[in-house]
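[1] Sequence first, predicted coordinates after that:
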Amino acid sequence: MDSFLSQPTDHNHAPNPERIPVIELNNKSKARAVISEESTSTILHSSLRTFPLSATSELPRTEMLMQTIRRQRQTPITTSTDRLSGDLRKTYRGEEFLLHEEEHMIIFTTKSNLTALKQSKHWFADGTFKVCPNDFYQLFTLHALMTSTIIPLVYGLLIGKSSNDYSGFFKKVLDQDDFRPETILSDFESGCLFHFGQCVWRQVQSKGLSAKYQEDENFRLNVKMLIGLAFLPLSDVITGFDLVAGEFNDDDADDLLDYFERTWIGEPKRRGVGRKKPQFDIPLWNVYDRVMANLPRSNNSVEGWHNAFANRVTVAHPTMQKLAEKIRCEQSKFEVDIAHLLQGHQPKSKKACHRKLDERIARLVRDYDPLRISQYLKSIAVNVSL
């Protein structure tokens, strides 16, 4: 630490006692920056609390003081072999935790996690950006459904979000064993049901229909019936869309319907039979089969974990060492959760209101009658929200 602590030097002119508190302030701030996860401004404000008012004339500008703290926090350039110390390469219980490490990708998981992943038929994937060190783009995680509980099992640091980045991640994981998941649910920003609903709501807002949605009960029901299309069997979605489009009885919704058809259904071809390819294929946002199989309809649980994890990290773009330590803590906690599940402990239950909603929707889906599509969509609509 002595290497970055400044010391007063000999001068050839009269001493300036007011400079000493400034030097001490810088030393204190830099030392705290190395060991603390507090924000730059918090460190500075804390250091200034007891700064002598008599020395304020020698105090540099606030931005210069903050730059000094930020420079101290800059992670030195390292090679792929010295980013992580030995402790960070293993779990707290001593199991190997670092599956893969190179400049553009780091993957944390254990053999036990991979065994649990193999035994699960339903996977969930999602990424987050705020918790990544500056030399990576996102923390991308792979979760598995274990007795109705979704557990994070693989943690990957990726430098981007291209198909090559994701392919490299999945290839490295799949090379470890003979994995055969039946489903992999990921929002990829637009695909899952939750984001499907958000996209439609944003279009309602952008087309100036928010007030109409709030005030016109029939219009509100019709918009929610569009969301209800996700609960139809794939073979009936286009028929369902045509029926819903006929429910809108004014011109106000024309732009909204054009958007929905172009983006989620596919516009009719000018010549011949059929439709053009939509921006998002119907199977990407359809949840009929998932409801029938009693699977989660969205990635909300995984997104919730990412939000909670970001809160536990406490700072944006931490150092690699700090992030790795936080991931180890998550792993340690979920090792206990997995052990409890395998021992037959009761999984954490949903809130009663959410559980009852799921049960109502599941009953409607199980009782689906293709001869009563309009009534089915209305029944689904009163149980969904934007």
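    Arrived safely, thanks for sending.
[2] From now on I want contacts and neighbour counts done on CA atoms only, so please keep to that.
    Noted.
[3] Thought Ile373 was touching Gly240, still the case?
    Yes: in this structure, Gly240 is within contact of Ile373 by CA atoms under 8 Å, at 6.5 Å.
[4] So for the two, which residue has more residues nearby?
    Gly240 (23 against 19; other CA atoms under 10 Å).
[5] and the helix or strand hosting the more buried one, what does it pack onto?
    Using DSSP states H and E, Gly240 falls within helix 237-247. Contact here means 3 or more CA pairs under 8 Å, 6 or more residues apart in numbering; DSSP states H and E; on that basis helix 237-247 packs against helix 217-228, helix 373-381.
[6] What segments of the chain are strands?
    Taking DSSP state E, the strands of the chain run over residues 98-102, 105-108, 122-128, 138-146, 149-158, 183-186.
[7] Give me the contacts around stretch 119-139.
    104, 117, 140-146, 155-161, 180-188, 299, 302-303, 306, 310, 313, 315-320, 323 (CA atoms under 8 Å, 6 or more residues apart in numbering).
[8] adding another structure so you can compare the two:
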Amino acid sequence: MLKTSQIVVQKLQCVSAATQGATLILFHIQASADRIIIFGKEANLRFLGVCGTWLVHRTFKVSPLFDQVFVIHGYRNETSFPLLYYLPRTEPLQHTPEFSKTILKRLQIVFPEADQKGYFFHFSQAVYRKFHSLPEVLHQYSNDSEFAHQIRQWNALAFIPPDDVQLVYDILMDEPFFVADGIQTLLAESELIWVSRWNRQRTRRSTPMFDINLWNCYPLVLEDIPKTNNNCGTFHRGFLSLPGPAHPTTYQFLGGLKKEQALTKTRLSRSNIPMKHRLKNLKPLYLSTMTETSLSPSICDR
């Protein structure tokens, strides 16, 4: 997920100049080793330039000749619009749609002023995958609702103000449930990845693999920005059904792309229609209530 500004118009102006809107191909590097294709329209670029938020999603099943497709959605008026389709000629960095430091670094180089945010779904999935390394914990999580509730308190850290996450985490880890040996083993690696660990003297913390501000959703909820990729996921499931089989031919892929662009064009023409009024002032109250109910009473009382 990327928050950005009209800098995108300057960054991609050279891409659209050569096409003059006559084709869906905005950019193409033909060198076989570094082949890159970007599909879209000039109108898509202009719309993307006025979107304060970008949603970046990828899939591995619909691209001929390429191993993956990145789709960049512009987010405006509480709606996401698929605008650019980026096909890199590189091996997939990983076959799970979760946090990737390599991708984040590359985006930071191109858009240094962007504020990067990960998806809550991917954060939750990354924690859940740790269960598979401990079958007994996974079994108990699947069959014991109280046990599952306690485990989900870890995920609730994503809704704590970023500056308070480490403090609340320390309090949480002192709870009897998390002191148990099996749970400590489960969370040891996650601690290094997401929160950071105290040194032996408890005088300073290590630097986590992923910064807290990257996976924390507290400001997103307050600003009414998507904390999950549900909109992108729904689009991708629909897009998967357009070209036909997994890894379709080039003609099938382009046919599906043209159909999707036609839908996007229609949606963009309607994007300036005022949406129904929403009670956004309830967001902070909802966030506070959800956070308090996700954490144990003993923590909330401290």
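    Structure received. Here the structure is a predicted model, which means the values were calculated and not measured.
[9] now what about the TM-score between them?
    Scored against TM-score structural alignment, normalised by the length of structure 2, the superposed chains reach a TM-score of 0.74; 263 aligned residues with a CA RMSD of 3.5 Å.
[10] ChimeraX command to pick out the buried ones of the contacts of stretch 119-139 of structure 1?
    Selection command for ChimeraX covering only the buried members of the contacts of stretch 119-139 of structure 1, criterion 16 or more other CA atoms under 10 Å:
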select :117,140,141,142,143,144,145,146,155,156,157,158,159,185,186,187,299,302,303,306,310,313,315,316,317,318,319,320,323
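[11] Measure how buried the counterpart of Gly40 of structure 2 in structure 1 is and give me the count.
    By TM-score structural alignment, Gly40 of structure 2 lines up with Thr109 in structure 1. As a burial measure, Thr109 of structure 1 scores 26 neighbours (other CA under 10 Å).
[12] got a list of what Thr109 of structure 1 touches?
    By CA under 8 Å, 6+ apart, the residues touching Thr109 of structure 1 are 96-99, 153-155.
[13] mind putting those residues in JSON lines, distance to Ile69 of structure 1 included?
    Shown next, in JSON lines, are the contacts of Thr109 of structure 1 (distance: CA to CA, whole Å):
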{"residue": "Glu96", "distance to Ile69 of structure 1": "35"}
{"residue": "Phe97", "distance to Ile69 of structure 1": "32"}
{"residue": "Leu98", "distance to Ile69 of structure 1": "31"}
{"residue": "Leu99", "distance to Ile69 of structure 1": "34"}
{"residue": "Leu153", "distance to Ile69 of structure 1": "35"}
{"residue": "Val154", "distance to Ile69 of structure 1": "34"}
{"residue": "Tyr155", "distance to Ile69 of structure 1": "30"}
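[14] got the contact list for the residue nearest the centre of structure 2?
    Geometric centre of structure 2, nearest residue: Tyr119, 3.2 Å, by CA atoms, centre = their mean. Tyr119 of structure 2 makes contact with 1, 215, 227-229, according to CA under 8 Å, 6+ apart.
[15] Relative to Tyr169 of structure 2, how far out is the aligned residue in structure 2 for Leu98 of structure 1?
    Alignment note (TM-score structural alignment): Leu98 of structure 1 maps to Ile25 of structure 2. Plainly put, Ile25 of structure 2 is 48 Å away from Tyr169 of structure 2 if you go by CA to CA, to the nearest Å.
[16] Check Lys280 of structure 2 too.
    29 Å.
[17] of those two, who's got more company?
    More crowded of Lys280 of structure 2 and Tyr169, by other CA under 10 Å: Tyr169, with 18 against 11.
[18] so what's that one up against?
    So Tyr169 of structure 2 contacts 157, 195 (CA under 8 Å, 6+ apart).
[19] Could you find the counterpart of Asp224 of structure 2 in structure 1?
    Counting by TM-score structural alignment, Asp224 of structure 2 lines up with Asn294 in structure 1.
[20] Asn286 of structure 1 versus its match, what's the distance?
    Distance check for Asn294 of structure 1 against Asn286 of structure 1: by CA to CA, it reads 14 Å.
[21] higher neighbour count, these two?
    Between Asn294 of structure 1 and Asn286, counted using other CA under 10 Å, Asn286 has the larger neighbour count: 24 against 13.
[22] doesn't Gly228 make contact with the more buried one?
    No: Asn286 of structure 1 sits out of contact with Gly228 when judged by CA under 8 Å, with a separation of 9.5 Å.
[23] what's the burial count for Val131 of structure 1?
    25.
[24] Can you tell me what it aligns to in structure 2?
    Under the alignment defined by TM-score structural alignment, Val131 of structure 1 corresponds to Val62 in structure 2.
[25] any idea how far its match is from Lys259 of structure 2?
    14 Å.
[26] again, but for Gln150 of structure 2
    Distance of Gln150 of structure 2 to Lys259 of structure 2, computed by CA to CA: 46 Å.
[27] Quick one: the residues in structure 2 that the longest helix seen in structure 1 pairs up with.
    The residue-count maximum for a helix in structure 1 (DSSP state H) belongs to helix 320-342. Helix 320-342 of structure 1 corresponds to residues 250-272 in structure 2, going by TM-score structural alignment.
[28] Sweet, I'm off.
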